[in-house]
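In: For reference, the sequence and a predicted model appear below.
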Amino acid sequence: MQTFFTPEQLADPGTAEANKILRTCVHCGFCTATCPTYQVLGDELDSPRGRIYLMKEMLESGRDPDPATVKHIDRCLSCLACMTTCPSGVHYRHLVDHARAYIEARYRRPLSDRLLRRVLAFVLPSPTRFRLALLGAKVVRPFAGLLPDARLRAMVRMAPRQIPPVSRAEDPQTHPARGEKRLRVGLLTGCAQRALNPGINEAAIRLMQRMGAEIVIPRGQGCCGALTHHMGQEDDAKAKARANVRAFAAEHAREPLDAIFVTASGCGTTVKDWGHLLAETPDAEAAQAMAALARDVTEVLARLDLPELPDQGLRVAYHSACSLQHGQRVKVEPIGLLKRAGFTVAQPRDLHLCCGSAGTYNILQPAIAGELGQRKAATLEAVKPDVIAAGNIGCLMQIGGKTNVPVLHTVELLDWAYGGPRPATLDRNVTVEGTGPSLAQNAA
């Protein structure tokens, strides 16, 4: 793609990188076949190729973003399926991240949008504030249908009926290995997951301890920065990433870590990109080093060579989270681990397509997210599973709200298979609720 940025524009590192990315695009359109929003909406401007044209024109002209451009870029899930498909290696992720930061700096959204985004940025990265919000949602749930905004209705309906207790296992501490110590690893505990399902990290800690890993939870860590970064709030995302980099770098300096593992793949994709996010800052070198240590929990477990177990008599439909399969290119480890633990693993058709969670997407774009969630739940149910497994908390919440099949994190199943407690979700009765407005209602 030919570009026409001025020398003054190219003096900005973000614009210079966007220029390089734009020039790699050859307009082939392969990305449209794997883009979830294009599959649902059928609009070229809601495909990666269409959005690339919009971003090019917006950035190249230097103008303030117009509402139409913002609408189509907002509709992007950042699922990164286009990057897996692209034969030219277009780094769409960094391009759309830059465009979102540009929009955040130069576009004044309607008041309701601004307020909602501020609330999300304030509440979700804090487990304490998020837990309080979930308790409030329980009170409002019976009246959710009366709320005037579809996004508010989506927020309330996604809140779990039972708020899990606070987990002390995720507090700053060291969990010693049982038996011979084989690895020393840091755990990024995350933020939203700590409020929604602390049992995931508890399962990971138990399993790794039994397999000979020492797990360190450094003081000073928090949200990885993904939630605000996806909303274009770059300064906030950098501040959160910087705090984590310093916390883990200090622990690594005290005694080297073999890895920093993450149980929420949406976080993992951002953690592995800390080096890029904090480039040109005083923390750049440490960020690169910590990002190089980052691993999904299944990558670390694969290194521990878990024993092969007999058939568990359970059929598992595996949902490959976009942030794991496209963002991190981790595909074989989760399936291999589940099979090694004795589970029968089935994969749905269109496994490359997003479930519609995508951080805050299912709140900000509830109609599109609802359609994608229904499609994903249907394809998973079609393989007749006893349980559905995934590696990202957002996917678990999104899919779990649209199916009566129990939905668990991969590590919860593995912990159970290797001697941990039976996951309570397997015994819970699930009632699927309505999924919000139709796409036709949201088209305006």
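Out: Structure received. As the structure is a prediction and not an experimental result, all values here were calculated from the model. Numbering: from 1, shown residues only.

In: C-alpha only now, for contacts and for neighbours.
Out: OK.

In: All the strands of the stretch 301-444 of the chain, residue numbers only.
Out: For the stretch 301-444 of the chain, the strands defined by DSSP state E, counting those that start in this stretch occupy 315-318, 344-346, 387-390, 407-409.

In: Second structure for comparison follows:
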Amino acid sequence: TPLTNAAARRVLDKLGISLVSIAAAGCCGALDHHLAAVDAGRDRVRRNIDAWWPPVEAGAEAIVASASGCGVHIADYGHLLADDPAYASKAARISTLFKDLAQVLAHEDLGALAVDTNIGKVAVHTPCTLQHGLGEPGLLQDILARAGFALAPTSNSHLCCGSAGSYSILQADISGRLRERALANLSVEAPDLIVTANIGCQLHLQSPGAPVRHWIELFDPG
């Protein structure tokens, strides 16, 4: 969301990391991929590569996404365009440069952020795209614990919340049941707040219970 991206920019700035937004870059192409619109999705990938390539050539150290659902797709650009002679090497380079926002903060000194950790118990929802797709199942918990937040116990954290890209629209009934199960697993000890790393999961998990936010917002006073 705009709030998430603004928070990410401020947090990275405090850590001495310059974040450059590329206006010409657009949708990562994941939704097209979910809907089997392969050609349209690959066209989006090519447009993003074209948009990102000048800063890459100028020495950009990483391409960062705040949504793990987009991130896991960007990490796969090299595979998606492996058979495209005009883009294969560039796509592979983009995939190599990609980092989820959590992967960036994992290697930073969080003491510089002066975070207010007195916000009650925080339940962490790790999206499938972060824990399975990017292979980082405990990364959010590690970052938040290192910063001093009180983490609430959860159960069955390996299970999908039901958002799953277009799944919540195309399979609304099943998706809704998965959502209720996920909320129950996240609410084992009545957390004051739920955090996640993907916009799709964040919107899907909203309920009358604990509010759901992107985890980076906890490091930004606004």
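Out: Nice, thanks for sending it over. Note that this is a predicted model, so its numbers are computed, not measured.

In: now what about the TM-score between them?
Out: Superposed pair, TM-score by TM-score structural alignment, normalised by the length of structure 2: 0.94. Supporting alignment: 219 aligned residues with a C-alpha RMSD of 1.5 Å.

In: Now that we have the strands of the stretch 301-444 of structure 1, can you turn them into a markdown table and tack on mean neighbour count and distance to Arg23 of structure 1?
Out: Listed next are the strands of the stretch 301-444 of structure 1 as a markdown table, based on neighbours: other C-alpha atoms under 10 Å; distance: least, C-alpha to C-alpha, whole Å:
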| stretch | mean neighbour count | distance to Arg23 of structure 1 |
| --- | --- | --- |
| strand 315-318 | 24 | 37 |
| strand 344-346 | 18 | 40 |
| strand 387-390 | 24 | 35 |
| strand 407-409 | 26 | 39 |
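
In: In CSV: those, plus distance to Gly136 of structure 1.
Out: Listed next are the strands of the stretch 301-444 of structure 1 as CSV, based on distance: least, C-alpha to C-alpha, whole Å:
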stretch, distance to Gly136 of structure 1
strand 315-318, 32
strand 344-346, 38
strand 387-390, 27
strand 407-409, 24
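
In: Of all those, which one is nearest Thr15 of structure 1?
Out: Closest to Thr15 of structure 1 of these is strand 387-390 (C-alpha to C-alpha; 35.8 Å).

In: one step back: just so I know, which of the strands of the stretch 301-444 of structure 1 lies nearest Ala192 of structure 1?
Out: Ala192 of structure 1 sits nearest to strand 407-409 of all the strands of the stretch 301-444 of structure 1, at 14.6 Å, using C-alpha to C-alpha.

In: Minimum distance to Glu17 of structure 1: which of the strands of the stretch 301-444 of structure 1 has it?
Out: Checking the strands of the stretch 301-444 of structure 1 against Glu17 of structure 1 by C-alpha to C-alpha gives strand 387-390 as the closest, at 33.2 Å.

In: quick one: the helices in structure 2?
Out: 2-14, 30-34, 38-57, 68-74, 77-80, 88-97, 101-105, 128, 139-147, 167-170, 172-186, 199-204 (DSSP state H).

In: now for the ones you listed, which one comes closest to Gly222 of structure 2?
Out: Among the helices of structure 2, the nearest to Gly222 of structure 2 by C-alpha to C-alpha is helix 2-14 (6.9 Å).
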